[in-house]
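Undergrad: here is my input; please provide its structure:
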Amino acid sequence: MHTPPSYDYDLAICGAGPVGMALAALLVQGGSHAGGIALLDAKSIAQARRDPRTIALSHGSRQILEAAGAWPVEATPIHQIHVSRRGHFGRSLLDRSEHTVEALGYVARYGAVVSVLADVCERLGIASVRPALVTGNAEDADGVSIAIDQDGAASSLRTKLLVQAEGGLFGQQQERRLTRDYGQSAIIAHVRVSSPIAHRAYERFTDEGPLALLPQDDGYALVWCVPPARAEQLLALDDAAFLARLDTAFGSRMGRFMHATPRLAYRLGLNAQAGGTARTAAIGNAAQTLHPVAGQGLNLGLRDAAVLARVLVQDSSPAGLSRYAGLRQADRGTTVRITDTMARIFTGAAPAQGLLGLSLGLLDIVSPARKTLAELMMYGRR
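TA: Next up, the predicted model:
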C-alpha cells in the first residue's frame, strides 16, 4: 500500500522580513489555513523590531499592507517628489494632487513595518520558527526538506512548497543570472536641514550618482550614491566636513545641512533571477536586488508577495507557482530595466546624463508623461 507523504507545513517562507510576512498574512487573509504556513528567519523577532533602517513604501505598497491587515504603520507621508539634475537644465515635480491619493509614498523604519506585520501574523496564528538558520534544502517530486540550525541544534522540516524571501545585500549573495556591479556605494544617514519643506522628497542626480532625501521625523533619510573610493573618503570626514560636501552636492534648496547621524555605506549592484523550480519560488530581494534609484526594491518585492498570495489561494500546487512566474514577468522586467538603465547612466558618459536632464524637463511640461511615471513608481506595471 502506498503511504502518502507527510508534511509539517503546506508552505514554508524562508525570510520573515516585510515581504515574507506580508505574503503569509495575505495568504491567511485570503482564506488559506494559517496552521499550514511557517515563517523562518535567522533573526529573533526582538532583533527585527529594533532594526533602524529606513524604507520607502509606495502608495501601492500601502494598499498591499492594508490588505494584509498591517496598516497603519508609523511613517512620514510623501506629498511631492522633486526630481532634478544637479547643475543642469531639467527637473520634474510629482505631486499627490495629480493622482487623488493621500500620499505618493511613505517613509518608515524597517523595524516599525516588521512590528506591525509580526503582530498580524501572530494574531492570525501563523507559525514562526526563529531564530533559525536555514542551512540547506532538498527538493523531490513530493515536496521540499529544509535543514535548519537553531542555536547549534540541527533539525529539519518538510513542506509542500518553499518560498525564498531572504535576499541579503548585493556582494553578499550568490551570483544570479543577471548581475551587474555599478561601481557605486550608498552612504546612508539621517540628516537635518535649516529650511525643510514638509512632506517633499528629493531625487537629485549628480555627476557621481543619485542623491535621495526622504522626509522622516525631524529631518531626512539620506541615500547618497557615489564611487566606492569617494564613499570611503566621505565616511572618514568629521561631521562638519561631511555636511559641507553634502551642501555642495545637493545645493541650497533647503538651506544648509545642519546635522548628520553616524554614516554607513554598502555596495550597489543588480542581481536578479526570476526563475524557480517546481516547488520553490523566490520573491523580493531573493529574486531581484536593485539599485536604490527610484526606491523600487521593497515595493517590487511586496508586489511579488501580493501576486503570489492571490495565485496560491486559488492553487497551492506546483502549477500555481508556474502561473505566478508568468504573471510577474512584465512588472519585474520593466522595473529592473528602468532602475538598471538609470543606474548605468551615472557611471557612463556625460552626454547620456545630459539627455536625462532634458527628459526631466520634458516630463514637467508633458503632464501625461509625468502621471505615467508616478503611477509606475506607485503601482508598478499593471
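Undergrad: contacts, neighbours, all on C-alpha from now
TA: Noted.
Undergrad: assign Ala274 to helix, strand or coil.
TA: Per DSSP: H, G, I helix; E, B strand; the rest coil, the secondary structure class of Ala274 is coil.
Undergrad: now the strands for the stretch 101-250 of the chain?
TA: 105-109, 127-129, 133-139, 144-150, 153-164, 178-193, 200-205, 210-216, 219-226 (DSSP state E, counting those that start in this stretch).
Undergrad: quick one: which helix or strand includes the residue most central in space within the chain?
TA: For the chain, Leu298 is the residue whose C-alpha lies nearest the centre (Cα atoms, centre = their mean; 1.7 Å). For Leu298, the host element (DSSP states H and E) is helix 297-314.
Undergrad: buried ones in the helix or strand containing Leu270, by neighbour count?
TA: If you go by DSSP H and E, Leu270 is part of strand 264-272. Applying a neighbour-count criterion of 16 or more other Cα atoms under 10 Å, one finds 265-272 buried in strand 264-272.
Undergrad: next secondary structure element downstream of it?
TA: For strand 264-272, the succeeding helix or strand toward the C-terminus, using DSSP H and E, is strand 280-282.
Undergrad: for Asp238, the count of nearby residues, please.
TA: Using other Cα atoms under 10 Å, Asp238 has 10 other residues around it.
Undergrad: and for comparison, fold this next one:
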Amino acid sequence: MKLADFHIAICGAGPVGQCLALLLCKQGIAADRILLLDAKTSAQAEQDVRSIALSYGSQQILTNAGAWPIKATSIRQIHVSRRGHFGRSLIDCKDYAIPALGYVARYGDIIAPLQRATEQRGVQIKRPATVSALEESDDAVTLTLQDGEKITATIVVQAEGGTFGNQTQKARSVDYQQTAIISHITVSQSVAQRAFERFTEQGPLALLPQEDGYALVWCVRPPSAEQLLGLDDNDFKAALQQAFGQRLGQILTASSRHSYPLGLNAQAQATKRIVTIGNAAQTLHPVAGQGLNLGLRDAKILASTLAETPLQDEFNQQPVAQQVAEQLQFFLKQRQTDRNTTIRLTDSMARIFASAPDGALTQSIFGLGLGLLDIVQPAKKLLAEQMMFGWR
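TA: Below you'll find the model as predicted:
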C-alpha cells in the first residue's frame, strides 16, 4: 500500500492551523510531513488589520510554539460593567500573580511570526490553495484542490471556519440577531492597559487597549447597526459616547467602521481520519473574546494527542487506521468540558441581550451579578481563570 503524501494536512493556515503545525513539530513529527493549505497568500494574511484579543493562556501556547513575542498591547485589567445600572467588577492581573490578563494585537501581527516560524521549521505550505473535496478511505484522505491537484494525507485537520455569516449551519446553531461594529477610537482620558466590557441594552460593547487608543467591538441589533453605520463620524462618536459613558473622557476620533453578523455555530466532530478545530468546530459570539483562544487550546491538545498516534505503518495499515480513529475520538473527549463550558458562558451572556427586551429583569439581574463578583471572590477567580486558560 502506497504511503500518503503527508502525515497531517491542515486546512487553514490562520493562527490556529499554523500554531498546530509548530506544536506538532515540537512533538517530534517531521516538518516535511506536515502540509498547510490556505486560500489566502501570506501577504494577504499579514495585511489583515482586524484586532484580536489573546488571553494570557494563549500567549503561553504561542510562546511554546515559537511564535512570540508579537507586536501587542498588554491588558492588565478588565473593567466589566452594565450601562445605567449598579454593578461592576474589576479583574486585575496582579491578583493572579501574572504579568497580564491578555493582549490585543492585529491579526497580521499575530500571523507574521507564525509564518516565519513555520517556514524556518520547513513545514510544507500551499497558498493560495482551496480544497474543493475530501474523500476518506481506510488508508488515507484524498484532498482535491480547486485546480484539480490531488494530495493524500493520513489525517486531515479542518482549521478554517470563517465567520458566522458565511458558514454552513452546524448541529448547534443560533443566530443572535446581533451585528458587531468594529472600529479604532481615541479618547481624551485613556487608562493604560485597561480593557472595558460594557453591557448595554442591546449587547456588549468592548474597548480593548491598542496602540494609541482602543479597538472597539460594539454588538447591537441589526436595525441599530444599519443606523450606526450610516452616521457620519461626529454623529457616530456621539452615539458611542452615549452608549459607553464618560469613563474615558471624550471620544476624539473613530476610524472607518466595519461589521459582521453574530451567531453560535458549533459541531465538534471527528471521523476516522478527519477532525475539526478552532472556528471549524465552534464559532462563538465575541463577548469575553474567547473564539481564537478556544481554538488555540484545541491546537495544543490535538498536537499532544497526535504525537502519541501511529500515523503510518507500511506493513500494518489496518491497526494504524483503528488507532488513528480512537485517538481522534479521545481528543474530542479531552476537549469536551472546555468547549462546552466556554460555549455555555458566551451563549448565555449573548442571549440575555439578544433576546430580552431592553431593561428586562434578566438584564438587571446580570448587572447585579457583576457587582457581586467583586464580593464573591471564588466566583470572580473562576471567571478570570476561564477567560485566561479555559477549563482545565
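Undergrad: mind checking the TM-score on these two?
TA: The pair, once superposed, lands on a TM-score of 0.97 when counted by TM-score structural alignment, normalised by the length of structure 1; 376 aligned residues with a Cα RMSD of 0.8 Å.
Undergrad: on that earlier part again, whichever helix or strand comes after the helix holding Leu298 of structure 1 maps to which residues in structure 2?
TA: Under the assignment DSSP H and E, the closest C-terminal helix or strand after helix 297-314 of structure 1 is helix 318-327. Helix 318-327 of structure 1 corresponds to residues 325-334 of structure 2 when matched by TM-score structural alignment.
Undergrad: hang on, the earlier thing: just checking, what packs against the helix holding Leu298 of structure 1?
TA: helix 18-29, strand 54-58, helix 59-67, helix 318-327 (3 or more Cα pairs under 8 Å, 6 or more residues apart in numbering; DSSP states H and E).
Undergrad: try 10 Å this time
TA: Contact analysis of helix 297-314 of structure 1 by 3 or more Cα pairs under 10 Å, 6 or more residues apart in numbering; DSSP states H and E lists helix 18-29, strand 54-58, helix 59-67, strand 280-282, strand 288-289, helix 318-327, helix 329-345, helix 367-379 as its packing neighbours.
Undergrad: buried sites along stretch 93-104 of structure 2?
TA: Per 16+ other Cα under 10 Å, stretch 93-104 of structure 2 contains these buried residues: 93, 100-104.
Undergrad: an error on my part: the question was meant for stretch 357-375 of structure 2.
TA: Going by 16+ other Cα under 10 Å, stretch 357-375 of structure 2 has these buried residues: 358, 363-364, 366-374.
Undergrad: for the buried residues of strand 264-272 of structure 1, give me a markdown table that also has distance to Ala212 of structure 1.
TA: Formatted as a markdown table, the buried residues of strand 264-272 of structure 1 follow (distance: Cα to Cα, whole Å):
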| residue | distance to Ala212 of structure 1 |
| --- | --- |
| Ala265 | 14 |
| Tyr266 | 15 |
| Arg267 | 16 |
| Leu268 | 15 |
| Gly269 | 17 |
| Leu270 | 19 |
| Asn271 | 22 |
| Ala272 | 23 |
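Undergrad: run a quick neighbour tally on the alignment partner in structure 1 of Arg33 of structure 2.
TA: By TM-score structural alignment, Arg33 of structure 2 lines up with Gly36 in structure 1. Residue crowding around Gly36 of structure 1 was assessed by other Cα under 10 Å; the count is 18.
Undergrad: pretty sure Gly36 of structure 1 is touching Tyr9, no?
TA: Yes: Gly36 of structure 1 lies in contact with Tyr9 (Cα atoms under 10 Å); the separation is 4.7 Å.
Undergrad: rewinding a little: tell me which of the strands of the stretch 101-250 of structure 1 lies nearest to Gly320 of structure 1.
TA: strand 153-164 (10.4 Å; Cα to Cα).
Undergrad: the closest one packs against which elements?
TA: Packing partners of strand 153-164 of structure 1 (3+ Cα pairs under 10 Å, 6+ apart): strand 9-14, helix 18-29, strand 37-40, strand 133-139, strand 144-150, strand 280-282, helix 318-327.
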